[in-house]
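K.L.:
I'll drop the sequence and a predicted model, then ask my questions.
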Amino acid sequence: MIAVDLPGFGESPPLTGEVSIATLTDSVADFIREQGLDGISTVGQSMGGRIVLELARRSVGGDTVALDPGGFWSDREVAVFSATLRPSIAAVRVLRPVLPALLGNPVGRTVLLAQLSARPWALSRETVLPDVRGLADSPATGAAMDALTKGPKQQGAPAGSVPGRVTIGWGRRDLVTVPRQAARAIELFPDAVLHWFERCGHFPQWDAPHEATSLILDSTA
C-alpha cells in the first residue's frame, strides 16, 4: 500500500501554479506514471474520493474506491458546505495548541467533530488527532477548499469507459457530502457499485473502520 500526500499536505510541497481538482489529479497521475504503477488500485475519501474518481474517468489506475466523495452537490449544497466547513477549519487553526486536550475529551470531540462523525464521542483522540491537525497545518487547505467549492463539479464516465471496478461508499449520516448526492454519483458513474455505511458520517475510516477496510480490500482484490 502507498499512502500519497497531495501537494501542500503532509510533507509534500504545494503546487507552484493553480490549485484545482484537475491539477491535484494531475499530480497523482504523474506520480503513478513516474513510479511505474500503471493499473494500480486507487482509494480516496472526501476530496481524495473525488480525485480517484477523476483518475478513473481519465482511465488512470485500476480498481477505484471512493468514500464520501465531493463534487456531486447542488449549488445550494456546495454553498452550505463552504459556509459551514470554512469556519470549522478556522476554529481548528485557532485551537491548534489545545487540540490534544480537546480531542481527548468526549465533549470536546463532540463539539469539534459533530459535522464529520456520526458518533464523535465514541472515537479516540489517537484516531482523529492526525486528521484534524492535518486540516490545521496543511498550507494547501484553503486552496483545496476553493478548488472544491469554486471549481467545476465532478464529471462522469460513460458505462464501459473506466479501467476497473468502481466502488462508491457513502455514510448514511454524512453532513458534509449529504447522502442524496450518492444518487448523482451513481448516475454519473453508471459502472459504479454503491455501498452504504449505516450510522456513519463523512469519515468511514473513523466511524466504521473495519467495514471500510473490508470494503477496500474486497473491491480491489
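P.N.:
In hand now; what should we look at?
K.L.:
only C-alpha atoms from now on, for both contacts and neighbour counts.
P.N.:
OK.
K.L.:
quick one: the helices in the chain, in order.
P.N.:
Counting by DSSP state H, the chain has these helices, from start to end: 21-34, 47-57, 75-94, 99-103, 106-113, 125-137, 141-150, 181-188, 204-207, 209-220.
K.L.:
endpoints of stretch 164-176, how far apart?
P.N.:
When the termini of stretch 164-176 are compared using C-alpha to C-alpha, to the nearest Å, they are 27 Å apart.
K.L.:
take a look at this one as well, against the first:
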Amino acid sequence: MSARVWSGVVPMLDDRFDLIVPTAAGHRGGPKIEGTASIRALTDATERILDDRGLETVHIAGNSMGGWMAIELARRGRASSVCAFSPAGLWSASEPASGTRATLAHVKKLADVTRRVTPTLLRFELARRIVFREAALHGDRMGFQEAVDAYRDLADCDVAFELFATTENLEVYSSSSCPVTVAWSANDRIFPPDQFGKIAYERLPHARFVELHDVGHVPMIDDPALCARVIRESIGENS
C-alpha cells in the first residue's frame, strides 16, 4: 500500500510527535528504486530519509513489510523503539511458493486484472468489504476515495512480485537495547498468529507481544484509534 493507509492514525499522533510518514520505495507515490527490489534496498532508502533529515534515531511503527523494515532499522541502530504490526518476513528462505507469499501474489494479480471495474464497484460498502477481505475485517468502513486509493496502491505497485519472491527473511533480533512491540492482529488472514506467532517469539526473543482484537492484517483500516494507542504505548506513553 502507501502512506495513505496511515491517514486515520496520523491525526491521533501528530499533536504529540513530529511525524515522518513515507511511502516505501517502489510503491505508488514513493521514490523509484534502482535494480532488483528487496527489503534491504527498501530499508536503505528509508534510512536515507533519516540521514537527509539529520536524524540518528526515531521511534518507528510499521505494518507487515513496514514492520519488518522497522526491525531491520532497529538492527542498524536507527530506532529508539519499534512497533511492528503483524510483521512480514517470518518464513524460511525455502518456503514453497504455495505459502503465504503466494496468497499475496494472488491478491496482487487479482487487482491487476480487475483494475478497470473495481474502482466503480468500490462505491458500495459490500464491495469494499469483499475487495479488502484479506487486509481488513471491516473494509466497508473505508470511504469511497480511500478505498480507491488503497486499491490503486496495490494495483500500481511496481515492485510487488519481486518482494513476494524474495529469499530474504526476518532473522533473529536478540538485542534488548531497542524496545520492540509486536502487535498481532487476532484475525490476520495473511499471517495468522497461530501459524507465525511461535516463529516471532523465537526470532524476537526480547519483544513485547500484544494481540489486537477485531482487526485484520492492516489494522489501520479497521481501528485507527487502537493502532495509535498501541504506538503510544510502545514508546512508553500511557495515554
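P.N.:
It's in. Quick caveat: nothing in here was measured; it's all calculated off a predicted structure.
K.L.:
how alike are these chains, TM-score-wise?
P.N.:
Aligned and superposed, the two chains score 0.87 in TM-score terms (TM-score structural alignment, normalised by the length of structure 1); 216 aligned residues with a C-alpha RMSD of 2.1 Å.
K.L.:
now render the helices of structure 1 as TSV, adding distance to Ser41 of structure 1 and mean neighbour count.
P.N.:
Shown next, in TSV, are those (distance: least, C-alpha to C-alpha, whole Å; neighbours: other C-alpha atoms under 10 Å):
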stretch	distance to Ser41 of structure 1	mean neighbour count
helix 21-34	10	16
helix 47-57	9	24
helix 75-94	29	15
helix 99-103	33	19
helix 106-113	30	18
helix 125-137	23	16
helix 141-150	23	18
helix 181-188	19	18
helix 204-207	18	22
helix 209-220	6	15
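K.L.:
so can I have JSON lines of those showing distance to Pro69 of structure 1?
P.N.:
As requested, those are exported to JSON lines (distance: least, C-alpha to C-alpha, whole Å):
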{"stretch": "helix 21-34", "distance to Pro69 of structure 1": "12"}
{"stretch": "helix 47-57", "distance to Pro69 of structure 1": "4"}
{"stretch": "helix 75-94", "distance to Pro69 of structure 1": "13"}
{"stretch": "helix 99-103", "distance to Pro69 of structure 1": "25"}
{"stretch": "helix 106-113", "distance to Pro69 of structure 1": "18"}
{"stretch": "helix 125-137", "distance to Pro69 of structure 1": "17"}
{"stretch": "helix 141-150", "distance to Pro69 of structure 1": "11"}
{"stretch": "helix 181-188", "distance to Pro69 of structure 1": "9"}
{"stretch": "helix 204-207", "distance to Pro69 of structure 1": "12"}
{"stretch": "helix 209-220", "distance to Pro69 of structure 1": "14"}
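K.L.:
of the ones you listed, which is nearest Pro7 of structure 1?
P.N.:
Closest to Pro7 of structure 1 of the helices of structure 1 is helix 21-34 (C-alpha to C-alpha; 7.2 Å).
K.L.:
what about that closest one, how far off from structure 2?
P.N.:
Helix 21-34 of structure 1 differs from its equivalent in structure 2 by a mean of 1.6 Å after superposition (mean C-alpha distance after the TM-score superposition for structure 1).
K.L.:
next: stretch 78-93 of structure 1.
P.N.:
After superposition onto structure 2, stretch 78-93 of structure 1 sits on average 2.3 Å from its aligned residues (mean C-alpha distance after the TM-score superposition for structure 1).
K.L.:
how far away is the residue mapped onto Thr177 of structure 1 from structure 2 from Gly143 of structure 2?
P.N.:
If you follow Thr177 of structure 1 across to structure 2 using TM-score structural alignment, you land on Phe191. To Gly143 of structure 2, Phe191 of structure 2 is 25 Å away according to C-alpha to C-alpha.
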